[in-house]
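[1] Task: produce atomic coordinates for the following.
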Amino acid sequence: MPDRSTQTPNSPRRSRAAMRTAACAALLLTVPVVSLGGAALAHAATATPPAATSSPADAPFTQSVTPDAKKQITTWTFDAKANLDYLGLMYTPKAGGLPPQSLDLVALHKNNDPRVKVSGTEYTFTEPFSATASQFTYHWVYTPQGQPQSAPTPELDQTGTAVDPTPPPNTGGGFPLDIKAPAGSDYWVTVVGQQKDKGHYVYIKPDGSSAPVTQQQPTADSVASGMSYEVNKLNRPFQMPAWLEGGRIFISNKPMVMPPAEVNGQPSDTGYQQPDLNNSKDPNQLTKFDFFEQTFKNATVKDTSPNPTGPVAWGGNTTQVDGFGIPMTAELKQGSSHFDRTVGIKDMTTRQVIAKYLQTVDPIFAKEVVGTGSDKSHAPHIIAPRSADVFKAATATEPAGAGADYFDQEINDAWSNWKSGNPASDQTQPFTLDVGDGVVFTGNTGADGTGPLTFTKWKNGVSVGTGEVAKPTTQAMVACSDSLATGSDDDKLVEANVCAAGNRGMLTEAVKDWGNPSMYFPQPKPDDPQYNLDHRYNQYAAFFHTIALPDPDRKTSDGDPIHPAYGFAYDDVHDMSSVMILPNFDAPDSLTLTIGG
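    Below you'll find the model as predicted:
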């Protein structure tokens, strides 16, 4: 097995970035807003294994793991005695640390991966010995053609020896949410998302039951207010349900005021008003708040909706995509998969984070801070660039913000680099984006470098499609929106990579280096103003990548720690975000949010 610290982000092996698909797709469901700001997130999506369901435990399969010390290779063999649509080789870490991994041998075989051999219904997979092999156990999950996906097979270690059963999975439905607040503090929790009816929103009560956002609690209640519940008055952990997609867990120092949408003058559960700190009439201006994102649909859920969908693996993350108000960490545990990971900001208060931010960033980004100094109309908060007035373009009634053209020069120069040439070597830096699995996008921006980025998609050297990306503005770059969030799936994949590169100061670097974290957020060169213009980056996002907890299992090629954070909407490109995805469709054993204060 390859060393996980150096594995390329787009490897066929499903690392954290590639395993998150269905979870992220549901996690980031657009949340309609009414009159208040707020932001529907637009994160990149990838493919996911088929939905897991139960299959008889005595299925007629055979499995083995055979190490060959002489050849220094290990061979995994599996035969389901049937033709398969999916065959997953699952790598489960024996303890916290390394992330779970998986391989789809059916897909690899179709892509002519030399490591996979098929004889009849038997699959073999061969890999060189590695230092990390002993840190995992192995099992299979498979889908016979026309049948549901199997339950996991028994676990084996890297020598083929059966291992002790892992703790039983939490398949009963929901899970406990524990909120740890500083002593003497008073915080509230508000959980909102979607369940049976997509496009209709509910809030979750402490016992795990739900109610439409149109049926909120009286504000005079001593424990509840609107959709919020006082943490100190909950006598046990908040119970999260077995099904909540596109969910947000708001943490605040007073109840959140988020009325339902209105349709034809009547309250509607098709949306709810989220906070908008640019709106002086927003009732949450003086409320200190932040939120955690999560999505989950347990495999045990009986979906009786008109258009039922399959289970969704639990996925969640801390986020600064829309702003920052409260530092927190999130600890996720699941004994059956040995998943134990913590992400977020630890041992800092809101004021400490903001003070350090102001010491770190340039004046343009400092303008995003509200609620400090003489500003008494807001609680302390940092508004994210995507929503900050400082990056807004001019309108008929409002002047442009000081940072309205912040990325313009970098975008212009990148587009010029990718102009068409005859021969192609006339391009300063040809646009060639390799996203792994044999897929490469090549393109150019026209003869003068000002047109759209027109590309061809290649799969194993064969042209399989075309597309284009319109030249973005600074506003599109900071928000990952407009021309960077439109078109076909292929368009959006290229757009996500372009947007991530721009926010990381990499847009004018060779495209092949866009996946190298050691080059992200380059330091200015005092004697090279052109370099500095071409390497501007999102200083807001960069800051949170310095104060977030480091990933204990990953470092840059320079040996520096990687600090996962969600600082902009496509920060998950190349696995730099704080997203955590469980490797199965069972509930976590626990989720703990620890508030910094």
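[2] C-alpha from now on. contacts and neighbour counts both.
    OK.
[3] For this protein, just list every one of the helices.
    16-19, 21-27, 105-110, 350-360, 363-366, 408-417, 474-479, 489-503, 529-534, 539-547 (DSSP state H).
[4] Adding mean neighbour count and distance to residue 138, write these out as JSON lines.
    JSON lines is the format used below for the helices of the chain (neighbours: other CA atoms under 10 Å; distance: least, CA to CA, whole Å):
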{"stretch": "helix 16-19", "mean neighbour count": "23", "distance to residue 138": "17"}
{"stretch": "helix 21-27", "mean neighbour count": "25", "distance to residue 138": "22"}
{"stretch": "helix 105-110", "mean neighbour count": "17", "distance to residue 138": "14"}
{"stretch": "helix 350-360", "mean neighbour count": "16", "distance to residue 138": "42"}
{"stretch": "helix 363-366", "mean neighbour count": "18", "distance to residue 138": "47"}
{"stretch": "helix 408-417", "mean neighbour count": "21", "distance to residue 138": "45"}
{"stretch": "helix 474-479", "mean neighbour count": "24", "distance to residue 138": "41"}
{"stretch": "helix 489-503", "mean neighbour count": "24", "distance to residue 138": "32"}
{"stretch": "helix 529-534", "mean neighbour count": "16", "distance to residue 138": "46"}
{"stretch": "helix 539-547", "mean neighbour count": "21", "distance to residue 138": "33"}
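[5] Could you also give me the structure for this next sequence, so I can compare it with the first?
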Amino acid sequence: MSRMKNGTISRRTLLGGLTAAAAAGSGLTLAGGRANGAERAATMPLTVVNNTGQFGNSSIWIYIVGNEGGRQVRVTPDGRVAPIALSDNGPDGWTDYAIPLAGSGDTKLTLPNMSGRIYVALGSKLKFKAVTDGAGNAALQYPAGWVSSDPNYNILHDCAEFTFNSAGMFCNTTMVDMFSVPLSIRLTGAKDQTTGTLKSGARAKVFSGLAAVDAFAPLVLGDKLRVIAPGHGLDAGLFAKDYLAAYIDEVWAAYAAKDLKVTTNAGTFTGRVSGGRLSFTGPGSVAFNKPSTRDVLFCDGALAAPNDGTTGPVAAILGAGFNRTTLHNTPAQPTTDPAAFYTPQVTNHYAKAMHAATADGKAYGFAFDDVADFASYIQDTAPTGVTLTLTAF
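    Alright, predicted model coming up:
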């Protein structure tokens, strides 16, 4: 999960997603603390609703995994937090952290204070493996649906992300790595909020729409199994490494001749390209090398966003401008009119499809999709319950 609110980065630890390697130290935490000094409940009701229309409750399993403090943990079916342990691996080499759905109707669970992911698996259980990380601690290998050798590659699965702590509940549906299972989140508390809901028939439109774009067609895997994000496709040899090269060159040429202004909570930065670098002055002096296609898609490398209040927010806004392909012709960023997003022929069609699919137009199609509040993210400082719905296919 990646979040930026009003230009201030508060969480950037899952920008590239968890890999098939052990996620030890992956930082499944979201910056926060006590809200106005108030203590929040240590647990919260979690309801899981199966509205898939294709899978019965007996064919769906839930996994709640992540971090509590400095240790990796999982949630048991009775709502307890249990540390990851190597002894959890069974004779087949895999853990069984699956939480089955109720025999019928909605499934009522308890969510403890922690930060992590809620995975859903349909048709088959997921294969999580407990391993030892570089520090000698027990850690967990997460599914990587974009890696053909991953043991979960052929299993229909997806996840939502959350942090539930003394500051409240912070959660999102994510397509940063891949899209497969339509999920929506409803969060009740001080407000009643829902995000992630797909339009009727939108899942099929995502698959067919991307299959019709030559550069993105290889990202559609199996018979509507999943679509992987173009960054992962690039790493797998399924997506062109220079796809955005001409657009990046266009941006660099544009701001060699005029100023680019980027406004964050810290103020307005003014940038020009000189000596091959895009350098800004203003509340602070920050500079960026010309990014590659991979840097843009992962919002990393030359566009890495440290949580420093200066470079990070500017990098996030640049990353959004590149992915939404508004940067070349809008010298005042961030752009806030969604009608201006993804208009060139060469653009991030994956992110475009994710936003077109959702009822509220919000999605996490790339890591900095929270710029200007276009991510499928909701929060509440006084939460009373959360519902994860597997919506119709």
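[6] Need the helices of structure 1 in TSV (columns: distance to residue 344 of structure 1).
    Output for these, formatted as TSV (distance: least, CA to CA, whole Å):
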stretch	distance to residue 344 of structure 1
helix 16-19	16
helix 21-27	18
helix 105-110	34
helix 350-360	12
helix 363-366	21
helix 408-417	30
helix 474-479	22
helix 489-503	20
helix 529-534	30
helix 539-547	9
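[7] Figure out which of the ones you listed is closest to residue 265 of structure 1.
    Residue 265 of structure 1 lies closest to helix 21-27 among the helices of structure 1, at 29.2 Å (CA to CA).
[8] number of nearby residues for the closest residue to residue 122 of structure 1 other than its chain neighbours?
    Leaving out its chain neighbours, the residue that sits closest to residue 122 of structure 1 by CA to CA, 6 or more residues apart in numbering is residue 79, at 4.3 Å. The number of residues packed near residue 79 of structure 1 is 20, by other CA atoms under 10 Å.
[9] what's the answer for residue 18 of structure 2, then?
    The number of residues near residue 18 of structure 2, taken as other CA under 10 Å, comes to 18.
[10] ok, it touching residue 147?
    No - checked against CA atoms under 8 Å, the pair residue 18 of structure 2 and residue 147 is beyond contact range at 11.7 Å.
[11] list residues touching both of those two?
    Here residue 18 of structure 2 and residue 147 have no joint contacts, going by CA atoms under 8 Å, 6 or more residues apart in numbering.
[12] and residue 517 of structure 1, what pairs with it in structure 2?
    Matched by TM-score structural alignment, residue 517 of structure 1 corresponds to residue 337 in structure 2.
[13] Return the distance of its match relative to residue 259 of structure 2.
    21 Å (CA to CA, to the nearest Å).
[14] Compare the two (neighbour count), which wins?
    Per other CA under 10 Å, whichever of residue 337 of structure 2 and residue 259 has more neighbours is residue 259, with 16 against 9.
[15] Does the more buried one touch residue 330 like I think?
    No - if you go by CA under 8 Å, residue 259 of structure 2 and residue 330 don't touch, sitting 10.5 Å apart.
[16] OK, contacts around the closest residue to residue 584 of structure 1 other than its chain neighbours?
    Excluding the flanking residues, the one nearest residue 584 of structure 1 by CA to CA, 6+ apart is residue 313, at 5.8 Å. For residue 313 of structure 1, the contact set (CA under 8 Å, 6+ apart) comprises 22, 23, 295, 296, 297, 298, 581, 582, 583, 584, 585, 586.
[17] Looking for the alignment partner of residue 313 of structure 1 in structure 2.
    So residue 313 of structure 1 corresponds to residue 168, using TM-score structural alignment.
[18] Same question for residue 581 of structure 1.
    Match for residue 581 of structure 1 (TM-score structural alignment): residue 379.
[19] number of nearby residues for residue 577 of structure 1?
    Neighbourhood size, residue 577 of structure 1 [other CA under 10 Å]: 25.
[20] Next one: it relative to residue 210 of structure 1, how far apart?
    From residue 577 of structure 1 to residue 210 of structure 1 the distance is 30 Å (CA to CA).
[21] ditto for residue 245 of structure 1
    Counting by CA to CA, the gap from residue 245 of structure 1 to residue 210 of structure 1 is 13 Å.
[22] Mind checking which of these two has more residues around it?
    The neighbour comparison of residue 245 of structure 1 against residue 210 (other CA under 10 Å) goes to residue 245, with 28 against 20.
[23] who are the neighbours in contact with the most far-flung residue of structure 2 relative to its centre?
    In structure 2, counting by CA atoms, centre = their mean, residue 257 sits farthest out from the average C-alpha position, at 35.1 Å. If you count contacts by CA under 8 Å, 6+ apart, residue 257 of structure 2 has them with 272, 273.
[24] What's the match for residue 505 of structure 1 in structure 2?
    So residue 505 of structure 1 corresponds to residue 325, using TM-score structural alignment.
[25] so who does its match touch?
    Residue 325 of structure 2 touches 341, 342, 343, 344, 347, 348, counting by CA under 8 Å, 6+ apart.
[26] cool, and residue 446 of structure 1?
    419, 420, 452, 453, 454 are the contacts of residue 446 of structure 1 under CA under 8 Å, 6+ apart.
[27] And for residue 358 of structure 1?
    With CA under 8 Å, 6+ apart, residue 358 of structure 1 has these contacts: residue 366.
[28] got it, and residue 278 of structure 2?
    252, 255, 271, 272, 287, 288, 289, 290.
[29] if I look at it, how far off is residue 64 of structure 2?
    According to CA to CA, residue 278 of structure 2 and residue 64 of structure 2 sit 42 Å apart.
[30] Thanks a lot, catch you later.
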